[in-house]
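[1] take this sequence and fold it.
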Amino acid sequence: MAKVKKEGIMRESFGSWTRTGSPWVWLNAGAVAISVVMVIGLLALIAVRGLGHFWPASIIEADVRAADGSLHHITGELTDSLTVPAEQVRASGVAIPADQETVTRYLVKIGNRDVYGTDFRWVLKDQIENADYPEALMAVERREWGNFYGYLISVKQDGQVIAQQAVGENSIWPEFEKRIARALTIHEEIYQIEKHEIGRINYAMERLRLKQRSLELKGKDTPQAITEIQTERRVLDAEYKVLQQKLGDLYVEANRDSFVAQAMDGQQIEVSVSKVVRAFQPNMMHLGNKIVFYGEKLWEFMTDEPREANTEGGIFPAIFGTVMMVLLMSVMVTPFGVIAAVYLREYAKQGFVTRMIRIAVNNLAGVPSIVYGVFGLGFFVYFLGGHIDDLFFPEALPAPTFGTPGLMWASITLALLTVPVVIVATEEGLARIPRSVREGSLALGATKAETLWRVVLPMASPAMMTGVILAVARAAGEVAPLMLVGVVKLAPSLPLDGNYPFIHLDQKFMHLGFHIYDVGFQSPNVEAARPLVYATALLLVIVIALLNMSAVAIRNHLREKYKSLEM
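    Reported below is the predicted structural model:
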């Protein structure tokens, strides 16, 4: 009897505990905790895999015994390891002890792609013999063909040897570094001339050509106007010839020096110093040197342009394009979303049509993004852009100006994609403002427009910023629609430069999301691209977080500013 009574009490206690809702609170708390742990774990994985790529790894020199018993020399970095079943290795003809169940494989970055045709090679741990880490081994990061690993033999100037050493020595390394520093200085001068000065002249020449064509179409190509254009063109031609002569001299200077190095198979290779980005000897570096090197590589990754099919160099154009597109999208989506929400909440008659519009807005938020991309390509690019070219840029036809994918159409497409989010968030903010606030303002003599502009909208501004934050978070990570309306693998120039009109909304641009897709799935060198995928993904998360934190800071400021109005 006591047992039955005790069970009844426990059942009643559990029932009352369940009715309080505590189980659901604990269930939600557990789900949130698991989600947070998973997100932190994912970010930690991306950070370790991505940021570890820039650390200067030691270079190993070893012999690898092949299946036939012969030895092959190998030099490179151990970049990854993988444990595989021994049976899988035995099937390839490699002798593995019968009692061994698993085998460890190392992925060695051997570099020297121009010599061996590949950057990476898988090696079994059991096949490695006589492993060593000689201090004289060097890694040379080149502008083409990836890294070169080997021993420095000699330094040449105009084909003549000016410094030489035996294999394994390190006496001419200071001379080698001095030549590299000189070549980098010349390369920077060449870059400035080609990218900026000659680029400015080419841009001005193209504008003169379009100006002359415009005069011809309008029938205003008088001899005086043509003479003025030809005079300007001659001035630009004279500047171009001076720069071209200077550029030729710099190229001669840049190609003056070269070096000879020995690869892992004993082959001696001569490389122009002008092709070298940096050379270093990681086996000689202490911790301080490695930290400095790591900082330089990380800074280069964030500020330099990509090279080698986006598997080397930096991703600054992609960072710039992503931020600029998101800012333009925010400027476009905010007024349209706010105006639509104000009309629906403050002016529209609440009835069947208004309910249908709200349902349509909510449904638009769930439309797949690629549909917006197809719409943007068909309507904005081909229809609207084509008519803009016919009306305002006939001199450039048949080459399109706005009738081709570009930054403006990408921003407008993403603004259209995210405007439902802003409408819903703003309308909810307007609905939370008490009716008494509006009536008090009207009672004091303010018009409805003044009440809306000076009272209602300031109080609803935190909700507007919430909508913008959600829009930024979604737009910054979208890739599918951008592939159709403006994003490219490699953009030759930034959409913002020193040439009039300074912001070139018709230009194509790079994007971090598309860069991840391109490097991860379209790269011809998968092993070299894999760590860059992680690094770029981490950077994209950081960029989105910074954009969101900026919007959150603005929202919090507005919330504090207008808190007194809500009380």
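[2] from here on, contacts and neighbour counts on C-alpha atoms
    Will do.
[3] host element of Met464?
    Secondary structure from DSSP states H and E places Met464 in helix 457-477.
[4] toward the C-terminus, what is the element adjacent to that helix?
    helix 482-485.
[5] residues contacting the helix holding Met464, please?
    Under the criterion Cα atoms under 8 Å, 6 or more residues apart in numbering, residues 322, 326, 330, 334, 338, 414, 417-419, 421-426, 428-430, 433, 513, 540, 544, 547-548, 551-552, 554-556, 558-559, 562-563, 565-566 lie in contact with helix 457-477.
[6] please, a ChimeraX command that selects the buried ones among those?
    Those of the contacts of helix 457-477 that count as buried under 16 or more other Cα atoms under 10 Å are selected in ChimeraX with:
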select :322,326,330,334,338,414,417,418,419,421,422,423,424,425,426,428,429,430,433,513,540,544,547,548,551,552,555,558,559,562
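[7] also this sequence, please, to line up against the first:
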Amino acid sequence: MKQSNFTTWFKSGSPWVWMNAGAVAIAVIMTLGLLILIAVRGLSHFWPADIVEAEYTIPGQPAITLLGEVTTREQVPTERLQGAGLPVDPEQNEFMDRELLKVGNRDLYGADFRWIVADWLSNERYPEDVIAIERREWGNFYGYLLSVSHDGEVVAEGEQAIDALQAAVERASGIYDEIHSLETGAIGKINTELERLRLRERGYELDNALTADRQAELEAERAVQNARYAELESELVDLYREFNRDSIMTRAMDGQEKRISLSAIVRVFQPNAMGITDKIGHYFAKLWEFVSDEPREANTEGGVFPAIFGTVLMVLLMSIIVTPFGVLAAVYLREYAKQGFVTRTIRIAVNNLAGVPSIVYGVFGLGFFIYFLGGNIDQLFFREALPSPTLGTGGMLWASLTLALLTVPVVIVATEEGLTRIPRSLREGSLALGATKAETLWKVILPMSSPAMMTGLILAVARAAGEVAPLMLVGVVKLAPTLPLNANYPYLHLDQKFMHLGFHIYDVGFQSPNVEAARPLVYATALLLVGVIASLNFAAVAIRNHLREKYKALEN
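    Take a look at the predicted model:
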């Protein structure tokens, strides 16, 4: 009887249902676990950790003073430490604890991270007057503030120095913002206009049309721009002079004194003296800097806003390109093409294209779009800029087109599925009421299949936003000086190279000269990329659900 019940239960298919449910549950748990791991390791980087000062004594050597943040703790076999040349005895201890200490001050010590054996630390303390200085170069500085100087004269020292320093840093930050705005705004616009005048002059020369009148006109316009540039340059010199007037004298953990200009300082804080409220405020200020500022220090410090902007703009352009082509191809295959061997072959080819490795599309984009198409366009329309390429090099346009080719099979398949699900009676009813086939397609079929189109677009966005390999060949760069969308005519610069979050992760994780400093940013940027993709998909899902509800009554 029991055997019969088991056989019946097995034949009912319930084991396979439970097995599938278990597999889905495991996949969900693993995905959530991965996201939690990325979030914890990435977001914890922005918390202002306390700075420890301690004596470090290697057996047989004099004690030294260490100062820094403990970033990693781990237990390692003693034999590994012995292999690294440390005086340890594996017979006494099989394992020993070691810590990764961020000591900063890379300009003084050559490296800002140091592995230490935890058992050799003594007299650990957390002095409240120790300061952490975030710099534009050479990473963080950890030490003690001695004095603040203005034009070489000491204006504050001792306990009053930190208040004077905070006020001076705030003033210097305001001047830095003015300089950055001037250089990238007004001066950048003048440089763009001067380059445009140079190209116009070169174009006249190539056409043998550079007359005296045109030369005079160009010189007059150039004189206006140069005069404006001279005014801004004078203003810029004054700002730089004011920017470099203040400095501070500091003392590092080994007693070295170092003078630091305030022009090199981003932020100064005392983590050991901060309360929980101050630390939370500092944490969110660092988070905002991460998503709104430009990178610095070989992409291991600062923010990733140019990468966010480039990723979103590329995906939007790709969506604008791929949607009409994918929908038109699907409509032709389903509504107009004769269903036979050729059509079936085309569908098989489309499905196979979805499985082609992305790097192959990158090679195609490099060869066809950049070298062939872009090179010929430069010869026809941008001769005056040659030999410097305009469209004959990687850029936003070619990257978007390459990813559109990469994702168009997904849109075609999803749209075809949506067209197939529309009842035949709707088509016949529309035709019976006197509508033409084109009117039926435009006013009935396409609106009702729009949720399927959005499904295809969602899948396309999810794949395109995370692709890196083809972009490395057709336009993405480590650091782009300006955004591809700015205030300079023609505003949207499709020929310009750009930054991308996926490539930023690759660059920071595998090409960074400072691996330890870059590691937490890899997790933070990966979490941000997941968030950007999820936001784009949620927006598309919301539109799809709205369209589905709108046309549900017609389907019924």
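[8] what does the helix holding Met464 of the first structure correspond to over in the second structure?
    Residues 446-466 of the second structure are where helix 457-477 of the first structure lands when matched by TM-score structural alignment.
[9] mean per-residue distance, that stretch versus the first structure.
    With mean Cα distance after the TM-score superposition for the first structure, stretch 446-466 of the second structure departs from the first structure by a mean of 0.4 Å once superposed.
[10] distance from that stretch to the middle of the chain?
    23 Å (Cα atoms, centre = their mean, to the nearest Å).
[11] just the helices in the stretch 51-200 of the first structure please.
    Under the criterion DSSP state H, counting those that start in this stretch, helices of the stretch 51-200 of the first structure are mapped to 86-90, 113-116, 173-191, 198-218.
[12] please identify which of those is closest to Leu287 of the first structure.
    Proximity to Leu287 of the first structure (Cα to Cα) singles out helix 173-191 among the helices of the stretch 51-200 of the first structure, at 20.1 Å.
[13] return the mean post-superposition distance for that closest one against the second structure.
    By mean Cα distance after the TM-score superposition for the first structure, the fitted helix 173-191 of the first structure averages 0.8 Å away from its aligned residues in the second structure.
[14] what is the distance between that helix and the centre of its chain?
    Distance, stretch centre to chain centre, for helix 173-191 of the first structure: 29 Å (Cα atoms, centre = their mean).
[15] do the same with stretch 157-165 of the first structure
    How far stretch 157-165 of the first structure lies from its chain's middle: 41 Å, per Cα atoms, centre = their mean.
[16] Pro174 of the first structure -> the second structure?
    Matched to the second structure by TM-score structural alignment, Pro174 of the first structure sits across from Asp163.
[17] now Phe383 of the first structure
    Phe383 of the first structure maps onto Phe372 in the second structure, by TM-score structural alignment.
[18] now its match: closest residue in space that isn't a chain neighbour?
    Closest residue to Phe372 of the second structure apart from its sequence neighbours, by Cα to Cα, 6 or more residues apart in numbering: Gly392 at 7.9 Å.
[19] the one you found - how many residues pack around it?
    Neighbourhood size, Gly392 of the second structure [other Cα atoms under 10 Å]: 23.
[20] who's in contact with the counterpart of it in the first structure?
    Aligned by TM-score structural alignment, Gly392 of the second structure pairs with Gly403 of the first structure. Contacts for Gly403 of the first structure (Cα under 8 Å, 6+ apart) come out as Val381, Tyr382, Phe383, Leu384, Gly385, Gly386, His387, Ile388, Asp389.
[21] could you dump the residues you listed into TSV with secondary structure and neighbour count added?
    TSV is the format used below for the contacts of Gly403 of the first structure (DSSP: H, G, I helix; E, B strand; the rest coil; neighbours: other Cα atoms under 10 Å):
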residue	secondary structure	neighbour count
Val381	helix	25
Tyr382	helix	17
Phe383	helix	13
Leu384	helix	16
Gly385	helix	22
Gly386	helix	18
His387	helix	16
Ile388	helix	17
Asp389	helix	20
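[22] just put those in TSV and tack on distance to Pro56 of the first structure.
    What follows is those, written out as TSV (distance: Cα to Cα, whole Å):
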residue	distance to Pro56 of the first structure
Val381	46
Tyr382	49
Phe383	52
Leu384	51
Gly385	49
Gly386	51
His387	54
Ile388	52
Asp389	51
